[in-house]
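Visitor: The following comprises the amino acid sequence and a computationally predicted model.
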Amino acid sequence: MKFSANLGFLWTDRPLPDAIRAAHAAGFVAVEFHWPYDTPAEDVRAALDETGLTALGVNTIRGEGNGLSALPGHEAEAQAAIQQAIAYARAIGSGAVHVMAGFAEGLQADATFVENLRFACDHAPEMTILIEPLNHHDAPGYFLTTSAQARDVIERVDRAGVKLMFDCYHLQIMGGDLTRQLRDCLPVIGHIQFASVPERGAPDAGELSYDHVFAEIARLGWEMPLGAEYKPDSDTDATLGWMARYR
């Protein structure tokens, strides 16, 4: 299997270009980012070109919460954040943007999210626009919480570019039965991430068997890098023993 390092959590003790180099040295084939905007895009692109790593995606900014795109009355701010993320992704050669919904609920929030996702798809037709359910323990009040809700949103956005960010950590907490969720969601999945449950650490601990989960992902024919989005409990390099096992 191939893996992508999420540099929002891994090697956060060093500048982003150096974190990219560390990911390459550790054997990752790709990287992904949370909010890289404080680092000039040309510096990130230079490190990517130097290492040959692929940039998988960036998030829209959080605003004052955990995103903006499902917040009624904040459409202009949300769309500016989407355009910022698209511009940065293009500058570093990334093919995806994760549009963060934010803390909201109700029909108006739902309609706002759908329209902002259409805006994103229409302004970046060459990109994958990702949406990610977050669990209600880590992100109480977040608009998008389950794979079923995400699939409904994707159907109503009605754009080929919008896909599900299938985060095994969040979806295990919100409903479990990941094998069935993977099978059901496969046609709309754009990226898969993982971490242990419940600690959100490296995948070789916790209640979730990644021996089983990764084998199922392989059986389903998924060939894209899987995103290591976990919180190291020590120096990142010291937590990478799982890679030899699964790679």
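Guide: On my side now, so go ahead.
Visitor: going forward, measure contacts and count neighbours with C-alpha atoms only.
Guide: Noted.
Visitor: So which residues of this structure form helices?
Guide: Per DSSP state H, the chain carries helices over the ranges 16-26, 41-51, 75-92, 107-123, 147-157, 168-174, 178-185, 210-219, 241-246.
Visitor: contacting residues for residue 161?
Guide: Shown in contact with residue 161 (CA atoms under 8 Å, 6 or more residues apart in numbering): 121, 125-129.
Visitor: change it to 7 Å
Guide: Residue 161 is in contact with 121, 125, 127-129, counting by CA atoms under 7 Å, 6 or more residues apart in numbering.
Visitor: Pretty sure residue 82 sits against residue 59.
Guide: No - using CA atoms under 7 Å, residue 82 is not in contact with residue 59, being 8.8 Å away.
Visitor: Tell me who's in contact with the residue nearest to the spatial centre of the chain.
Guide: The C-alpha lying nearest the average C-alpha coordinate of the chain belongs to residue 165 (CA atoms, centre = their mean; 5.6 Å). Listed by CA under 7 Å, 6+ apart, the contact set of residue 165 reads 130-132, 189-192.
Visitor: State the distance from it to residue 100.
Guide: 11 Å (CA to CA, to the nearest Å).
Visitor: The closest residue to residue 172 other than its chain neighbours: how many residues sit nearby?
Guide: Of all residues not flanking residue 172 in the chain, residue 178 sits nearest, at 6.4 Å (CA to CA, 6 or more residues apart in numbering). Look at residue 178: counted by other CA atoms under 10 Å, it has 18 neighbours.
Visitor: Check residue 41 too.
Guide: With other CA under 10 Å as criterion, residue 41 counts 17.
Visitor: let's bring in a second model and compare:
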Amino acid sequence: MIRYSANLGFLWRELDLPAAIRRAKDAGFAAVECHWPYDEDAGAVRAALIETGLPMLGLNTRKGAEEGDFGLAAVPGREAEARAAIEEAFAYADAIGAQAVHVMAGRAGDDQRGGAVFEANLRFACDLAAGSGRTVLIEPINGRDVPGYFLSSVEQAAAIVARLARPELKIMFDCYHTQITEGDLLTRFERHQAAIGHVQIAAVPSRAEPDEGEVAYPRLLAAFDAAGYDGFIGAEYRPRGRTEDGLRWMMDFAL
């Protein structure tokens, strides 16, 4: 059975995070996730999660303080900032009970040290995760939306997971990014399923509700379910209008 998670980085953005959590519950979502919640009071967020009974699946490390930053973990010369961001993310995850931290790689440019820097920072994150029972996620992001992002393919992510061989480390399989960069979604999912910790969806190419565009999500998600995927599907899309007005897809996609 497919269960959906509301990504509150995009959905109900007009509300503070506790109110958005409550709205997600009312709309029928079974979990929530977020991007950068650090300006929100952690106590109020945790209270809303307890009240609604929704799990918080994950949050991102900060983008960084410089213009153009989109994560820091693979950026040579900024290791101290990257590790501070990782520590901050785990501390906030501990405070609200989030299950995973997405360690954002960032733009490494042409610096060949990016891979080694990323893997060292991921080992640091995995050590924190091992002590807290949480998961570390890495997400391939397409170069059209984020030019120069270090991690751009599922195969690249899978190779990193295999090299580090840490049980805490998993792939965030974002169907939107993967379709733009590589396509062949079902084959890639099945090939790397053991390394996948979370799945996200959005329409391609618009990144709107998943009821339009070139990906037939009802069939794709049914195939994921048949393959044995039992995690949540994260609704990480930018609504065409009010979030509430675009939720019919959840009924249409019911399995």
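Guide: Noted; the coordinates are in hand. Please read all numbers here as calculations on a predicted model, not as lab measurements.
Visitor: and the helices of structure 1 as CSV, adding distance to residue 66 of structure 1?
Guide: What follows is these, written out as CSV (distance: least, CA to CA, whole Å):
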stretch, distance to residue 66 of structure 1
helix 16-26, 22
helix 41-51, 23
helix 75-92, 12
helix 107-123, 13
helix 147-157, 17
helix 168-174, 15
helix 178-185, 24
helix 210-219, 28
helix 241-246, 30
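Visitor: Residue 207 of structure 2 reaches residue 239, doesn't it?
Guide: No - Residue 207 of structure 2 is not in contact with residue 239 according to CA under 7 Å; the separation is 8.3 Å.
Visitor: check contacts around the counterpart of residue 187 of structure 2 in structure 1.
Guide: Under the alignment (TM-score structural alignment), residue 187 of structure 2 pairs with residue 180 in structure 1. Under the criterion of CA under 7 Å, 6+ apart, residue 180 of structure 1 has no neighbours.
Visitor: Residue 225 of structure 1 too?
Guide: 2-4.
Visitor: just checking, what residue in structure 2 corresponds to it?
Guide: Here residue 225 of structure 1 is matched to residue 232 in structure 2, going by TM-score structural alignment.
Visitor: measure that match to residue 52 of structure 2 for me?
Guide: Distance from residue 232 of structure 2 to residue 52 of structure 2, by CA to CA: 17 Å.
Visitor: and if you look at residue 230 of structure 2?
Guide: Distance, residue 230 of structure 2 to residue 52 of structure 2, by CA to CA: 22 Å.
Visitor: The two: who's more crowded?
Guide: residue 52 (16 against 13).
Visitor: Based on its surroundings, how many neighbours for the nearest residue to residue 232 of structure 1 once chain neighbours are set aside?
Guide: Nearest residue to residue 232 of structure 1 in three dimensions, chain neighbours excluded: residue 201, at 5.8 Å (CA to CA, 6+ apart). Applying other CA under 10 Å, we find 20 residues neighbouring residue 201 of structure 1.
Visitor: Trace residue 201 of structure 1 over to structure 2, please.
Guide: Per TM-score structural alignment, residue 201 of structure 1 is aligned with residue 208.
Visitor: Could you check how far that match is from residue 139 of structure 2?
Guide: Counting by CA to CA - residue 208 of structure 2 and residue 139 of structure 2 are separated by 19 Å.
Visitor: again with residue 227 of structure 2
Guide: From residue 227 of structure 2 over to residue 139 of structure 2 (counting by CA to CA), the distance is 21 Å.
Visitor: now do residue 100 of structure 2
Guide: 12 Å.
Visitor: cool, and residue 120 of structure 2?
Guide: Taken as CA to CA, the span from residue 120 of structure 2 to residue 139 of structure 2 is 17 Å.
Visitor: now do residue 168 of structure 2
Guide: 14 Å.
Visitor: what's whatever residue of structure 1 lines up with residue 125 of structure 2 in contact with, if anything?
Guide: Here residue 125 of structure 2 is matched to residue 120 in structure 1, going by TM-score structural alignment. Going by CA under 7 Å, 6+ apart, residue 120 of structure 1 touches 82, 129.
Visitor: what does residue 136 of structure 1 give?
Guide: So residue 136 of structure 1 contacts residue 145 (CA under 7 Å, 6+ apart).
Visitor: Counterpart of it over in structure 2?
Guide: Aligned by TM-score structural alignment, residue 136 of structure 1 pairs with residue 143 of structure 2.
Visitor: so how many other residues sit close to residue 157 of structure 1?
Guide: Residue 157 of structure 1: 20 neighbours (other CA under 10 Å).
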